[in-house]
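Participant: Here is the input, now give the coordinates:
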Amino acid sequence: MKKILVTGANGQLGSELNVLSQNYSQFEWIFTDRTELDLCDLEKIASKLSNINPQFIINCAAHTAVDKAESEFELADVLNHQAVAIMAKWSEINGSKLIHISTDYVFDGTVATALDESVPTKPINVYGVTKLAGEKACLEENPTAIIVRTSWVYSSFGANFVKTMSRLMQERDSLNVVNDQIGSPTYAADLAQAIMTIITHDHWQSGIYNFSNEGEISWYEFALMIQEIGGFDCVINGIPSSGYPTPAKRPQYSLLDKTKIKKTFDVVVPDYKESLVRCIELLKRD
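Facilitator: Below is the predicted model:
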């Protein structure tokens, strides 16, 4: 029985893969967080991987606190870059297939068309810089690896925009939400399914792929849709990014073109609204 190792098991994507694993009992699943596989301990990563000896690695672990990364470059670089290089090298030497999760933040957000995988990268914050370094190291150390870039991830697990907005809309009379950053949300459950579609596909085709849900919206429009689906009674005001300064700059436009992943692996990409309905229904049940 082939083993699938999932790093970052307690994050949004790791948690969704854990739920989905019940549908893929042909694999032995190993879910690790920092207690079982500490990616900050670079010296021990390779030996830990050898002990587990997985045939597939899904690397969901990352330093994803975008604003905190601005003052934590070394930690972000260890998790998002150096640890990835070690995993990639181990997987190349040991014939293991690696799927590494990356981000739309490798782009500067100045191109106002859907971005395909060939668009030049130019990150504008530490998170994006370290994630891009991780991508490059991944493909240098293991040319057969697959990198999946995603954006605006949310889930019924963990902390994210959908859960925060749902809570605030019940606590406050009005909210201000940025209306000039454009992209598309990603329901982590859909990303988990896309990953398993790749793993169980007849052909393994290495390289970089984009995945997010369908739709082109701002954070403000996303908040309005959360309000509508959730039935929340709260006034939502759209404001420019300049009205909500953050330590890290964000790309203004980072809509991902999903043509390549659809054609290569027959991945189905749901519309963001139908996925948001599914997630909010789960949250209401909980």
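Participant: alpha carbons only for contacts and neighbour counts from here, please
Facilitator: Noted.
Participant: roughly how far is the helix or strand containing Ile236 from the heart of the chain?
Facilitator: Here Ile236, judged by DSSP states H and E, is contained in strand 235-239. Distance of strand 235-239 from its chain centroid, counting by CA atoms, centre = their mean, to the nearest Å, is 26 Å.
Participant: Name the residues that touch the helix or strand following that strand?
Facilitator: Next along the chain after strand 235-239, taking DSSP H and E as the criterion, comes helix 259-265. With CA atoms under 8 Å, 6 or more residues apart in numbering as the test, helix 259-265 has contacts from Asp116, Thr197, Ile198, His201, His203, Gln205, Tyr209, Asn210, Phe211, Val267, Val268, Val269.
Participant: Quick one: buried ones out of those residues?
Facilitator: Asp116, Ile198, Tyr209, Asn210, Phe211, Val267, Val269 (16 or more other CA atoms under 10 Å).
Participant: All the strands of the stretch 151-286 of the chain, residue numbers only.
Facilitator: Applying DSSP state E, counting those that start in this stretch to the stretch 151-286 of the chain gives strands spanning 153-154, 174-178, 182-183, 186-187, 207-210, 217-218, 235-239.
Participant: Following up with a second sequence; could you model it the same way so I can compare the two?
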Amino acid sequence: MRSDPVLVIGSTGKTGRRIVRRLAEQGYPVTGVSRRSDPPFVWEDPSTWRRALEGIHSVYISYFPDLAAPGATAAIEALTSTAVDAGVTRLVLLSGRGEANAERCERIVRASGASFTLLRASWFSQNFTEGHLLESVHQGVIALPAGDVHEPFVDVDDIADVAVAALTDDRHAGRLYELTGPRLLTFGQAAAEISAAARRKVDYVALSPDAFRTALTESVGPDYADLLTNLCVEVFDGRNASLGGGVLDALGRQPRDFGDFCRAAAASGVWQ
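Facilitator: So this is what the prediction gives:
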């Protein structure tokens, strides 16, 4: 059994649950917390934070709903202060590539006084299998306000592997890792690769931001629809149309290709 306790905030999310599983398999004492854990960790209720942080060496921070959300910077500043006061010595932040507010949160973590690693990730491949776009794949139409922008889709399993390394190995202290896949694809090309792997027709439709917001509002409400729309407008302007070397730098191997992700997803039956 390894001796340094690790806390994973957002342990039911795409990255969090993978990180908890990997740490447990490697023998680390790991605690995962979320809104539904016992005790709960609720971002909107700072009184729930201190108990989770007591006795913890390293913390993985995944902010919900997104670091682009109003109030995220204040929450990250308060959390880092509480964590350092509780004796936490290492912080690993999941950040968003190309997001101005995420970079503000990165600066807060840098200035916290704790050892840190910043994981600046691009669009998750698993958004097509575990996120709101899974239903879109089932319906055969992926509709986003992304035009023909190129995106270096990153596999969440790669993010989890880098996070575990950062949480457990001092060599990653003070590093910023740009986490992307190995290839740039438009969403139209991504839809074509999903189609080929799933053996079913999946089209991509480029929406205007207003049309996207309107379509989302009915299902997720106006506030979350505004957040997602504004985020898409920010990051789908071409700023992320480049590859990052974070996976190779952190792990010494290449990131997983989107085509390999698609073939594994199809074999799992998730798109059937």
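Participant: Got a TM-score for the two of them?
Facilitator: Laid over one another, the chains give 0.76 as their TM-score (TM-score structural alignment, normalised by the length of structure 2), with 245 aligned residues with a CA RMSD of 3.0 Å.
Participant: quick one on the thing from earlier: what's the closest of the strands of the stretch 151-286 of structure 1 to Ala83 of structure 1?
Facilitator: strand 207-210 (18.7 Å; CA to CA).
Participant: and that closest one, how far from structure 2 on average?
Facilitator: For strand 207-210 of structure 1, the mean deviation from structure 2 after alignment is 2.0 Å (mean CA distance after the TM-score superposition for structure 1).
Participant: Please work out which residues of structure 2 line up with that strand.
Facilitator: Aligned using TM-score structural alignment, strand 207-210 of structure 1 spans residues 175-178 in structure 2.
Participant: Which residues outside that stretch are in contact with it?
Facilitator: Outside stretch 175-178 of structure 2, the residues that touch it by CA under 8 Å, 6+ apart are 97, 116-122, 244-247, 249-250.
Participant: What of stretch 35-53 of structure 2?
Facilitator: Taking CA under 8 Å, 6+ apart as the rule, stretch 35-53 of structure 2 contacts Leu7, Ile9, Val33, Ser34, Tyr63, Phe64, Ala75, Leu79, Thr82, Ala83, Ala86, Val88.
Participant: go with 10 Å
Facilitator: For stretch 35-53 of structure 2, the surrounding residues in contact (CA atoms under 10 Å, 6 or more residues apart in numbering) are 5-12, 31-34, 59, 63-65, 71-72, 75-76, 78-79, 82-88.
Participant: Which among those count as buried?
Facilitator: For the contacts of stretch 35-53 of structure 2, a burial check counting by 16+ other CA under 10 Å picks out 5-12, 31-34, 59, 63-64, 72, 75-76, 79, 82-84, 86, 88.
Participant: circling back to that earlier point, export the strands of the stretch 151-286 of structure 1 to TSV and append columns for distance to Lys44 of structure 1.
Facilitator: Below are the strands of the stretch 151-286 of structure 1 laid out as TSV (distance: least, CA to CA, whole Å):
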stretch	distance to Lys44 of structure 1
strand 153-154	30
strand 174-178	42
strand 182-183	38
strand 186-187	33
strand 207-210	27
strand 217-218	42
strand 235-239	46
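Participant: Buried deepest among the ones you listed, which one?
Facilitator: strand 186-187 (a mean of 26; mean count of other CA atoms under 10 Å).
Participant: Which stretch of structure 2 is it matched to in the alignment?
Facilitator: The aligned range for strand 186-187 of structure 1 in structure 2 is 154-155, by TM-score structural alignment.
Participant: how far does that stretch sit from the chain's center?
Facilitator: For stretch 154-155 of structure 2, the distance to the chain centre is 10 Å (CA atoms, centre = their mean).
Participant: Equivalent analysis for stretch 35-49 of structure 2, please.
Facilitator: Distance, centroid of stretch 35-49 of structure 2 to centroid of chain: 20 Å (CA atoms, centre = their mean).
Participant: Kindly report the same for stretch 228-243 of structure 2.
Facilitator: Using CA atoms, centre = their mean, the offset of stretch 228-243 of structure 2 from its chain centre is 15 Å.
Participant: What are the buried residues along that stretch?
Facilitator: By 16+ other CA under 10 Å, the buried positions in stretch 228-243 of structure 2 come out as Leu228, Thr229, Leu231, Cys232, Val235, Phe236, Asp237, Asn240, Ala241, Leu243.
Participant: how about the last one, what does it touch?
Facilitator: When the contact criterion is CA under 10 Å, 6+ apart, the partners of Leu243 of structure 2 are Ser122, Glu151, Pro152, Phe153, Glu178, Leu179, Thr180, Gly181, Pro182, Arg183, Leu184.
Participant: Quick check: the third one touching Gln189?
Facilitator: No. Judged on CA atoms under 10 Å, Pro152 of structure 2 makes no contact with Gln189 at a distance of 11.7 Å.
Participant: With neighbour numbers in mind, choose between these two.
Facilitator: Using other CA atoms under 10 Å as the criterion, Pro152 of structure 2 and Gln189 rank with Pro152 on top: 25 against 15.
Participant: Excluding chain neighbours, what is closest to the more buried one?
Facilitator: Leu184 (4.5 Å; CA to CA, 6 or more residues apart in numbering).
Participant: Check the offset of the lengthiest helix in structure 1 from the chain's centre.
Facilitator: If you go by DSSP state H, structure 1 has its longest helix at helix 126-141. Remark: helix 126-141 of structure 1 is offset 14 Å from the chain centroid, using CA atoms, centre = their mean.
Participant: how close does the following helix or strand past it sit to structure 2?
Facilitator: Counting by DSSP H and E, the next helix or strand C-terminal to helix 126-141 of structure 1 is strand 146-150. Mean deviation of strand 146-150 of structure 1 from its aligned counterpart in structure 2 after superposition (mean CA distance after the TM-score superposition for structure 1): 0.8 Å.
Participant: in structure 2, what residues pair with strand 146-150 of structure 1?
Facilitator: With TM-score structural alignment applied, strand 146-150 of structure 1 matches the range 117-121 in structure 2.
Participant: From the chain's centroid, how far away is the matching stretch?
Facilitator: With CA atoms, centre = their mean, you get 9 Å for stretch 117-121 of structure 2.
Participant: follow-up on the earlier one: among the strands of the stretch 151-286 of structure 1, which comes closest to Asn53 of structure 1?
Facilitator: Nearest of the strands of the stretch 151-286 of structure 1 (CA to CA): strand 207-210, 23.0 Å.
Participant: Now find how far off-centre the closest one is within its chain.
Facilitator: Centroid separation for strand 207-210 of structure 1 versus its chain: 13 Å, with CA atoms, centre = their mean.
Participant: Distance-wise, check Asp41 of structure 1 relative to Tyr24 of structure 1.
Facilitator: Counting by CA to CA, to the nearest Å, the separation of Asp41 of structure 1 from Tyr24 of structure 1 is 31 Å.
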